[in-house]
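*Asks:* Structure for this input, please:
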Amino acid sequence: MTTGLGAGLALIIAIGAQNAFVLRQGIRGEHVGLVVLVCMLSDVVLIAAGIVGIGAVITAVPAVVVAVRLAGAAFLIGYAALAAKRAVHPGARVTGVQVSGVQGSGLQQGALGRKAALVTALTLTWLNPHVYLDTVLLLGTVANQQGELRWWFGAGAIVGSVIWFSALGYGAKFLRPIFAKPGAWRVLDGLIAAVMLFLGIKMALGT
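*Replies:* Okay, the predicted model is just below:
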């Protein structure tokens, strides 16, 4: 189980589209529980799928990975454009709304509704081909090398996912004082746009 925990954390803790989105929602305090839950449950499904052998199906049908890669690249580049737009032209403030005791701050700009947050979290997770290559294929392969202990390995990887996304989503609140100013959000959105664009282009090129 400890081996699975380490392997799971090693694959999850990286600067990526999904983590950037969870961080942003955590700082804003918007639908954090929903976003974190989506990421964790998705990992449970993907890890279990890898252990039962769906990774072999993906390997046998490369077209599946290609299709997911291109769709994911298009979404990431589109998301990068939206983040860049927020950075250049911050959205109007939502008057009369108080977020974590900070009223009229940058925390109120570019708010996402529950449905939009749900769709974005699902898309950033399931349209990421690296999820299938890393979580399903790699973790699935390593897990099956453990023999009868493969499900304990999987349990460890799931625990790693729960720890990481919980820490990222709920721990981000400690950064809120920094992001109480709209200027800080412009910087963050600019960085997110750059990361998303880089990942999108890299994904489209298959590198």
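*Asks:* contacts, neighbours, all on C-alpha from now
*Replies:* Fine.
*Asks:* what residues does stretch 53-73 touch?
*Replies:* Contacts of stretch 53-73 from elsewhere in the structure, counted by Cα atoms under 8 Å, 6 or more residues apart in numbering, are 49, 123-124, 127-129, 132-133, 136-137, 140, 199-204, 206.
*Asks:* Give the buried residues for it.
*Replies:* Within stretch 53-73, the residues that qualify as buried by neighbour count (16 or more other Cα atoms under 10 Å) are 54-55, 58, 65, 68-73.
*Asks:* so how far is the first residue of it from its last?
*Replies:* This stretch, stretch 53-73, spans 26 Å end to end (Cα to Cα, to the nearest Å).
*Asks:* and if you look at stretch 126-139?
*Replies:* Terminal residues of stretch 126-139 lie 16 Å apart, using Cα to Cα.
*Asks:* which residues are in contact with that stretch?
*Replies:* With contacts defined as Cα under 8 Å, 6+ apart, stretch 126-139 is touched by 7-8, 11, 43, 46-47, 49-51, 54-56, 65, 68-69, 71-72, 125.
*Asks:* ditto for stretch 197-207
*Replies:* By Cα under 8 Å, 6+ apart, the residues outside stretch 197-207 that reach it are 16-17, 69-70, 72-77, 80-81.
*Asks:* before we move on, what about stretch 181-188?
*Replies:* For stretch 181-188, the external contacting residues (Cα under 8 Å, 6+ apart) are 86-88, 90, 105-107, 109, 178-179.
*Asks:* one more to put side by side:
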Amino acid sequence: MASSALAGFVASAVLIIAIGAQNAFVLRQGLRREHVLPVVLTCALSDLALISAGIAGLGAAIEARPGLITVIRYAGAAFLIGYAVLAAGRALRPQAMDPAAKAPATLRATLLTCLALTYLNPHVYLDTVLLLGSVAQQHADRWSFGLGAAAASLTWFVTLGLGARRLAPLLARPGAWRVLDALIALVMAALGTMLLIQA
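*Replies:* A predicted model of the protein is given here:
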């Protein structure tokens, strides 16, 4: 049981720590200190649901319907490129960079963006549902593997969201926020473009 949980923790950590749309969003929310806990919980609970679905057999159902992944891929690419345009706009307008000058987004808008970045990303299905789900099937105690994987997700998002405030002094100047948003725009645009190329 413990070995399966540890294997799940390591497998999930390797997949989740890579720079991606969801991580960039959590980092930005953490730096702005805006709805951090709800965002962290939304990401962690979403991963728990997706990991559980993969272990329960959703991965096989998705593999049987490749058209579904294609639809998700195009929707995800459109969303990521749109988000990249917004981030680029923030980077190009210095007056929009000061976190104190901008009214915080509503909790509803923040969570909707978080959910879109999570569920419109085809890689979440490929990595979390298909890959982790299939690896879990190789363990005698697949649900312990799933709990370990979910624990890695929770640990990462808590660390990223709440630990981001330690970087706040580095981003005290609007110019630093411009650089951050420019990097986020590049990451989102690259991910969106890769989805279109793979389609």
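*Asks:* Just the ones in strands from the contacts of stretch 53-73 of the first structure, please.
*Replies:* In strands, judged by DSSP state E, none of these are found.
*Asks:* Now, of the residues you listed, which are buried?
*Replies:* Applying a neighbour-count criterion of 16+ other Cα under 10 Å, the buried members of these are 49, 123-124, 127-129, 132-133, 136-137, 140, 199-201, 203-204.
*Asks:* In helices, which of those appear?
*Replies:* Secondary structure defined by DSSP state H assigns 49, 123-124, 129, 140, 199-201, 203-204 of those to helices.
*Asks:* Would you mind giving the residues you listed as CSV with distance to Trp185 of the first structure added?
*Replies:* Output for these, formatted as CSV (distance: Cα to Cα, whole Å):
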residue, distance to Trp185 of the first structure
Ala49, 37
Thr123, 23
Leu124, 21
Pro129, 29
Gly140, 38
Leu199, 21
Gly200, 22
Ile201, 24
Met203, 26
Ala204, 28
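*Asks:* Looking at those residues, which one is closest to Ala172 of the first structure?
*Replies:* Nearest to Ala172 of the first structure among those: Leu124, at 19.0 Å, using Cα to Cα.
*Asks:* ok, how many other residues are close to the nearest residue to the closest one once chain neighbours are set aside?
*Replies:* With Cα to Cα, 6 or more residues apart in numbering as the criterion, Leu124 of the first structure has its nearest non-adjacent residue at 5.5 Å, and that residue is Gln18. Using other Cα atoms under 10 Å, Gln18 of the first structure has 23 neighbouring residues.
*Asks:* Tell me which residue of the second structure lines up with Gln18 of the first structure.
*Replies:* Following TM-score structural alignment, the counterpart assigned to Gln18 of the first structure within the second structure is Gln22.
*Asks:* cool, Asn128 of the first structure as well?
*Replies:* Counting by TM-score structural alignment, Asn128 of the first structure lines up with Asn121 in the second structure.
*Asks:* what stretch of the first structure lies opposite stretch 61-70 of the second structure in the alignment?
*Replies:* Stretch 61-70 of the second structure lines up with residues 57-66 of the first structure when matched by TM-score structural alignment.
*Asks:* whoops, stretch 182-192 of the second structure was the one
*Replies:* Residues 190-200 of the first structure are where stretch 182-192 of the second structure aligns, with TM-score structural alignment as the criterion.
*Asks:* Ok, stretch 37-48 of the second structure next?
*Replies:* Following TM-score structural alignment, the aligned partner range for stretch 37-48 of the second structure in the first structure is 33-44.
*Asks:* For the matching stretch, what is the distance to the chain centroid?
*Replies:* 9 Å (Cα atoms, centre = their mean, to the nearest Å).
*Asks:* just stretch 114-134 of the first structure next, same as before
*Replies:* Taking the mean of its C-alpha atoms, stretch 114-134 of the first structure sits 7 Å from the chain's own mean (Cα atoms, centre = their mean).
*Asks:* Mind reading off the mean deviation between the helix ranked longest in the second structure and the first structure?
*Replies:* Ordering each helix of the second structure by length in residues (DSSP H) puts helix 66-92 first. Using mean Cα distance after the TM-score superposition for the first structure, helix 66-92 of the second structure ends up 0.4 Å from its aligned counterpart in the first structure, as a mean over the superposed pairs.
*Asks:* Who are the packing partners of whichever strand or helix holds the match of Gln18 of the first structure?
*Replies:* Under DSSP states H and E, the secondary-structure element containing Gln22 of the second structure is helix 21-32. Counting contacts by 3 or more Cα pairs under 8 Å, 6 or more residues apart in numbering; DSSP states H and E, helix 21-32 of the second structure packs against helix 36-56, helix 107-119, helix 142-163, helix 174-198.
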